[in-house]
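Student: Sequence first, then the predicted structure:
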Amino acid sequence: MRTLRLLLLLCLVPALAGAVDEAEFARRRRALMEQIPDGIVLLRSSSAMTWEASSFRQDPAFYYFTGLANAHQAILAIDGGAKETWLFAGPAPESTLFVPDLRGLESIFVAPGAESEHALGLEHVVPWDELTGVVGSRRTQDGKVALYVDSGGFASALSLGGNTPKGVPPVEPSWAVWRKVVHDLWPDAEIKDATPILDSVRAVKSPAEIALLKNAADVTLPAFWSAVAAIRTGRRQRAVEAAVVSACVEAGAEGPSFWPWIRSGPSAGPASLFEALADYHNLDRAMMGGELVRVDLGCELRLYKADYGRTIPVSGRFDEGQREVLELLVGAYRAGVAQMRPGANQAGVFRATAACVIERRGRLKTPLAREAAATVDERTAFFLHGIGLDLIEASPPVFRAGNVICYEPRLTARDQSFFVEDTFLITASGAERISPELPYTAEGLEKEIARRRRK
């Protein structure tokens, strides 16, 4: 059934572009206005084109409220007090290497005026040189109006620290530069962090978004099994990453949701898991027999992301200790998933996962499993995150029906790291896994690995 669903999806991929309609974008803007009666949210479009990227990537918050996937040189102002939205649109460059030909929601440069206002369902689409005048006028009318700007969300947590010396204005990331620009333009205004409010509005997914997330998860399945089939003793992680990217594209996706995490042996451990993001070689290494590989990946479809994975033995088989650790992890994982329901939170999920590990600690037989269990106590925090237009969105403080979350606990012993991850939709009565069915047990994984490698 899942295979049939995937084949049907691949036939329908070109028709999915209109899955989120103008009325939904308007509902999103109204929901944000209700959260900011005292101010204006100012969001910038992305404007960076690079040789290295597979394609242009729009700022997720800007896209969420406009539907403009390609717009450059644009600033969105959502005014909670006046209950209206302004799009300040920059002109196309007079001299450019390309002549923009895309129209409508695909436009690179949005034309100011009534035609764009009607097409986008916005009250105002004006030249962006009017930004300071419009905001200044609103502040003259209401001297207490606050200005809300984004603070980067989870991406800001990946910063390695200040990017300039003390006293020197930021030059990156873009959200920090934009915050500085807004402060300099209106130095006496109250500048507030929009991120918690944006997270709240975006946390509950609409039926259209849920369908897109399910579709993204489905087209990821061939990429997952391509990775599993490519893992071999002596092969480099980079070769497996390439197989994932190719499979995403062949399945009809735009590409990967994020560069695939194919992390083997010690590179999958907590000390180096994120270090790869700062390394030119992505901590590439040859995979060795006896090691485990974290296969953590997703494909992107219509800007929505997928993210799930499993732990795969390089040799195709787990040893006795590895089997017991994996069994321990899966049992604890399922205990955590069982706590997912409206009104619950991630702390409850973590407590249930940890409690299962602790309860089984005295019955473990292998040194490896006992060592892995010893790293967990009642306060252990695992990793759970939202997903949507951003790969990693904030974990909802309290789960609500319509939240879509990924849970990815990990156990580590010596140089071996064990991981499992699926994507779940919080429903009225619990949680529904929306990522495809994959084996959890050592036996199930080994059987499927052998079958895939015989092809």
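Tutor: Thanks, I have the structure now. Predicted model, so just to flag it, every value in this text is computed and none were measured.
Student: Going by C-alpha atoms from here, please, whenever you check contacts or count neighbours.
Tutor: Will do.
Student: Report the buried residues of stretch 262-271.
Tutor: Ile262, Arg263, Ser264, Gly265, Pro266, Ser267, Ala268, Gly269 (16 or more other Cα atoms under 10 Å).
Student: Output these in JSON lines; the columns should cover distance to Leu212 and secondary structure.
Tutor: Formatted as JSON lines, those follow (distance: Cα to Cα, whole Å; DSSP: H, G, I helix; E, B strand; the rest coil):
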{"residue": "Ile262", "distance to Leu212": "25", "secondary structure": "strand"}
{"residue": "Arg263", "distance to Leu212": "28", "secondary structure": "strand"}
{"residue": "Ser264", "distance to Leu212": "31", "secondary structure": "strand"}
{"residue": "Gly265", "distance to Leu212": "34", "secondary structure": "helix"}
{"residue": "Pro266", "distance to Leu212": "35", "secondary structure": "helix"}
{"residue": "Ser267", "distance to Leu212": "32", "secondary structure": "helix"}
{"residue": "Ala268", "distance to Leu212": "30", "secondary structure": "helix"}
{"residue": "Gly269", "distance to Leu212": "32", "secondary structure": "coil"}
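Student: what about versus this one:
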Amino acid sequence: MTLPRFFTRTLALIFISAGWAAPLIAQVPNAEYAQRRAQLLTHGSDGLILLKARSSEKEMEQPGWIQNASFYYFTGLGDQPAAILVLDGPANETHLFVPPAPLSFGVPVENLSQTPGAESAAKWGLSTVRAWEEFSDFVQTRIQDGVTKFYIEKPRRKEPTGTPPGMTAVTGRYFLWEQSLNKSFPEADIESITPAIAEMRWVKSRAESDILAKIAEMTTSALVAGIKAVEPGKTQREVEAAVLAGCLFAGAEGPSFWPLTMAGPNAHLATAVRSFYDYENLNRTMLDGELVRMDIGCAADNYGGDVGRTVPVSGSFSEEQSLAWNLLITGYKAGLAAMRSGASVEDVSEASRAAIRAISQNTKNAAQRAIAEAMLDETSGVYWHIHGVGIEPGEAPGSLLSSGVVLAYEPMFSWKTDAYYLEDMILITDDGAVVLSAGLPYSSAEISALMAN
């Protein structure tokens, strides 16, 4: 197969400038996974917690197989398909039910599943590792013992069922798992344990934050590669190629999500979301005078990054674009300064709004005042978004910041025909915040200088 010239040229340039870095080695010890399971058991002490591994093989277009996040968080088994983790609250036991070899192109894929028995159980700190043919009988026995409460993970957002109302669902992995349990064990009372899992995953261990710090470096490198690929006449796809190559040559396994490099009208959020249902990913040629929303992440060690900036296609912001961007940066940095253990998510957003409010009240520049006032509008102003970053590049946030949290601060704002956005990966400490994606430009002048270099 012959690759497009722009892609091979981008690969060559990044290979020469960055070289090839070896992938990371997983750093989370088995004991930590056992501690997580023990902590989760305190939230389901009266029932069975049932967490499912990913059942299907990877899609052909995926760079690698991706485990279900919470199953990985509580087991460390990144390549174990279809298994079921059972945390038995009343018995204070943990069991893993593993399937036979899965098929790929009709061929059995051997040596993926853990071998049932005491040796595997001891290796992973579990009470037992069993063949999954034993799962139904095990659950029925526990129901006969009076354990009828089941806890499962449910999605952050409502999943589509893929069928009209009244029909059995054909898609939605959380929904299908719950549907199967309801049909197989009608006596069970099924509840969500998602809030407890989300709160645990919100705060990272030292091992996790070390992994994420390295991923932030990779993602920063890939973003710089993407920014330097932006110029009038190029397509969004060409910039995507630079980002993907940047992740790989920085040592990542690939992107944590397909890069969003949305130019001009595509950069507005209401339009950008259409890319998830568009074969061409809203690809278009970038034009002089437009801005590009660059939202990207690299993946390694089963964790993912999420970083971004808005950059001018021409390499220079217009005067009005510069006013809007630098105002957003002022608010953003005020939010960063407010981040510390014990602060609330709302404290951070309010610090950002207060900085913009002060400018709107004191500036003598009419254009700057108009933009600031628009940023403060309760319905159409800046959306000061915060989410967690971890095994998934976008995880549910907690309400309070605490030492060990790794988050992304992601303000978004539209002004006239332009859309503005930026994002860093940030580690919360007792004393404040550490930007893990350090070294990226903030001001319009810094961005233009990077693009000119």
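Tutor: Cool, got the structure. Nothing here was measured: the structure is a model prediction, and the numbers come from that model.
Student: Reformat the buried residues of stretch 262-271 of the first structure as a markdown table; add distance to Gly343 of the first structure.
Tutor: Shown next, in a markdown table, are those (distance: Cα to Cα, whole Å):
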| residue | distance to Gly343 of the first structure |
| --- | --- |
| Ile262 | 35 |
| Arg263 | 35 |
| Ser264 | 37 |
| Gly265 | 38 |
| Pro266 | 38 |
| Ser267 | 37 |
| Ala268 | 33 |
| Gly269 | 33 |
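Student: What is the nearest of those to Phe62 of the first structure?
Tutor: Ranked by distance to Phe62 of the first structure (Cα to Cα), those are led by Ile262 at 30.9 Å.
Student: State the distance from the closest one to Gln73 of the first structure.
Tutor: Distance, Ile262 of the first structure to Gln73 of the first structure, using Cα to Cα, to the nearest Å: 36 Å.
Student: got it, and Arg238 of the first structure?
Tutor: Distance of Arg238 of the first structure to Gln73 of the first structure, given as Cα to Cα: 35 Å.
Student: Can you give me the buried ones in stretch 131-141 of the second structure?
Tutor: Ala131, Trp132, Phe135, Val139, Gln140.
Student: Just the ones in helices from those residues, please.
Tutor: Phe135, Val139, Gln140 (DSSP state H).
Student: Skip the chain neighbours and tell me the closest residue to the last one.
Tutor: In space, and not counting its chain neighbours, Gln140 of the second structure is closest to Phe185: 7.7 Å by Cα to Cα, 6 or more residues apart in numbering.
Student: ditto for the first one
Tutor: Ranked by Cα to Cα, 6+ apart and with sequence neighbours excluded, the top spatial neighbour of Phe135 of the second structure is Phe97, at 6.5 Å.
Student: What does the one you found correspond to in the first structure?
Tutor: Using TM-score structural alignment as the criterion, the counterpart of Phe97 of the second structure in the first structure is Phe88.
Student: Isn't its match up against Trp128?
Tutor: Yes: counting by Cα atoms under 8 Å, Trp128 is a contact partner of Phe88 of the first structure at 4.0 Å.
Student: Need the residues touching each of these two.
Tutor: Both Phe88 of the first structure and Trp128 are contacted by Ala74, Ile75, under the criterion Cα atoms under 8 Å, 6 or more residues apart in numbering.
Student: What is the burial count for the residue nearest to Gln140 of the second structure?
Tutor: By other Cα atoms under 10 Å, the residues close to Phe185 of the second structure number 16.
Student: Now the strand or helix carrying Arg334 of the first structure on the second structure. Mean distance?
Tutor: Using DSSP states H and E, Arg334 of the first structure sits in helix 320-337. Compared with the second structure after fitting, helix 320-337 of the first structure deviates on average by 0.8 Å (mean Cα distance after the TM-score superposition for the first structure).
Student: Follow the chain on from that helix and name the next helix or strand.
Tutor: Past helix 320-337 of the first structure, further along toward the C-terminus, the next helix or strand under DSSP H and E is helix 346-360.
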